[in-house]
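In: dropping a prediction and its sequence here:
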Amino acid sequence: MATQTFRAAAIQMRSGVDPQSNIADLTERVAEAVSLGAEYIQTPEMTGALIGDRASLMEILRGENDDPVVQAASELARKHGICLHIGSIAVAAGGGKIANRAFVFDARGEIVARYDKIHMFDVDLDNGESWRESATYEPGRHAAIVAFPFVRMGLGICYDVRFPDLFQKQARAGAQMLTAPAAFTRQTGEAHWHVLQRARAIENGAFVVSAAQGGKHEDGRETYGHSLIVDPWGRIIAEADHNEPAVIVADIDPAASAAARAKIPNLKNDRAFDLEAVEVPESARARA
């Protein structure tokens, strides 16, 4: 089990519709994170482009072997000798399907893990805001853990953070750090972002690192920002307290995960149980 302390960075972006412009921003922010001593660097969901219109997205879509963000990320990881976690990009998955896919590169610039977002953001919010990710993306079917020498890391993307079972499975498999790079809407972010990140950290005794998109994007959407790094006790140890592009860093000690789990061993104490529904008749209702 990894115990070496390392410095993690989360890059907050405002990705537009042009991948090359986003790559330029990525390149600059990675260099900034490296200058701050980061050895693991994470970017948000849809690092390569935020495009709501499916037809427009299809025009720039590439397979991962030809994707310019994948190529640039590989070179950046190799050049700087870092672990680079691209929170996600849209990639052609064959058969006319699109995957919302995360990539993790090692210091040699090689892809060591992929993860396709499992849970699709199909919601109807207040003020007419509505999203149907399942109309564009093919859901993933496999969770993923990356076992680096310095940390075991579980992979998630954005809406996944609302599904505790995914992260609990990763924690039970030894993950000391969980990730949920995101493009949270402003509306849902203001309501739930901080509490969800802290809850996943507390209930799993794990660090949570979540780079975010922030601000008003070219396709018209508005995202919340507030990239976070949370420790296993649920304390926020780094935050971009706004929606502007930024880099945040924090030192991660995997031993703190073991310490938190020893104090509150809920993962060990969990028990299977049956659920019984008891129906109460209307006649039993209290009357004034």
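Out: Everything's here; your move.

In: all contacts plus neighbour counts: C-alpha atoms, from now on.
Out: OK.

In: what packs against the longest helix seen in the chain?
Out: Across the chain, the longest stretch assigned as helix under DSSP state H is helix 186-204. With contacts taken as 3 or more CA pairs under 8 Å, 6 or more residues apart in numbering; DSSP states H and E, helix 186-204 sits against helix 164-172, strand 207-210, strand 222-224, strand 228-230, helix 266-269.

In: comparison target below:
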Amino acid sequence: MNNKLSIALCQMMTGPSKTENLARADKMIEQACQRDVDLIILPEVFNSPYQADLFPAYAEPYPGPTTEFLSRTAREKGVAIVGGSIIEQSAQGKLYNSSFVFDEHGNLLGRHRKIHLFDVDMPGRITFKESDTLSPGNNITLFEFHGIRIGLLICYDIRFPEVSRALALAGADLLIVPAAFNHTSGPLFWELMMRSRAVDQQLYVAAAAPATNQDALYHAWGNSLIVDPWGRIIARADDREQIVFAELDFSVNEEIRREIPLYKHRRTDLYELKSQSVGKIENIQED
């Protein structure tokens, strides 16, 4: 495994025009590539507004315009890209909140379909129901990039520690989380969730969010951040459009696991986590 990885989180603002959103993503990727980065991460639903009632209008198949843009850009820039997420339409017409990952040659490394749909009702604050239009994915996603094992989650997935633990037990060195917390959940839970997962799984967490757009109906929280395995925030944005950079040193994973050996201390005689789908790569041309 490579001991280091240079990453960039592109906290971009999104609007109603898919064409303009892709152009904005292209510009931020170009800016990020001015630094010597290995991997660029875009936010959740980066090519459209985050509104459940609009998801069908912005949905597209794989391959489609956005994934072709991501593959081409990765190849031309020579950098791996985690394409935040988009609304994917399957051959059967189902809609998924999906993240596609391309290596520096433009080859597909993996796809994650959000497995926990964001259905919440906080009276007087926010009501949102992804399940009105979306279907949940059924795989826990782990992919490898230059010897580094990376778990991929989307937003609400991070609230379920079983998923992160399953990924850690499968060898994940880093969790990547494209997410779009809002101005209600963000102040309460954003930093808490990301730091908690980093500490309880003893690995890096990189969470990429959209910038706040006051003209949108859904106000994303922004605050993209990168947390090390000790729970320290090593890079963070505010709510404006910007790029967050960090170099991850995976010897830190080894350090904390040596000094605080949680995995050796697990009482698997008393509890057990079962998952048969970690790292499963389904045929993404189907379903």
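Out: Right, received. Where do you want to start? This one's a predicted model, so the numbers in the text were calculated from it and none came from an experiment.

In: sorry, back to before: what range in structure 2 matches the longest helix of structure 1?
Out: The aligned range for helix 186-204 of structure 1 in structure 2 is 183-201, by TM-score structural alignment.

In: need the residues that contact the matching stretch.
Out: Residues outside stretch 183-201 of structure 2 that contact it (CA atoms under 8 Å, 6 or more residues apart in numbering): 125-126, 158-159, 161, 164-165, 168, 181, 204-205, 207, 219-221, 227-233.

In: repeat for stretch 35-44 of structure 2
Out: So stretch 35-44 of structure 2 is contacted by 5-12, 25, 29, 32, 79-86, 154-155, 178-180, 208-210 (CA under 8 Å, 6+ apart).

In: sorry, back to before: list the buried residues in the match of helix 186-204 of structure 1.
Out: Residues of stretch 183-201 of structure 2 classed as buried: 183, 186, 190-191, 194-201 (neighbour count, 16 or more other CA atoms under 10 Å).

In: now stretch 172-179 of structure 1
Out: For stretch 172-179 of structure 1, a neighbour-count test (16+ other CA under 10 Å) marks 174-179 as buried.

In: then stretch 153-170 of structure 1?
Out: 153-162, 166-170.

In: what span of structure 2 lines up against that stretch?
Out: The aligned range for stretch 153-170 of structure 1 is 150-167, by TM-score structural alignment.

In: who's in contact with that stretch?
Out: Against stretch 150-167 of structure 2 from outside (CA under 8 Å, 6+ apart): 44, 85, 99, 112-118, 140-144, 172-181, 193-194, 197, 201, 273-275, 278.

In: and these, which are buried?
Out: Of those, these count as buried by 16+ other CA under 10 Å: 44, 85, 99, 112-118, 140-144, 172-181, 194, 197, 201, 278.

In: in strands, which of those fall?
Out: The strands, defined by DSSP state E, take in 99, 112-113, 141-144, 174-178 from these.

In: and the longest helix for structure 2?
Out: For structure 2, the helix with the greatest residue count under DSSP H is helix 18-32.

In: quick check: buried residues in that helix?
Out: 18, 21-22, 24-25, 28-29, 32.

In: cool, stretch 35-42 of structure 1 as well?
Out: 36-42.
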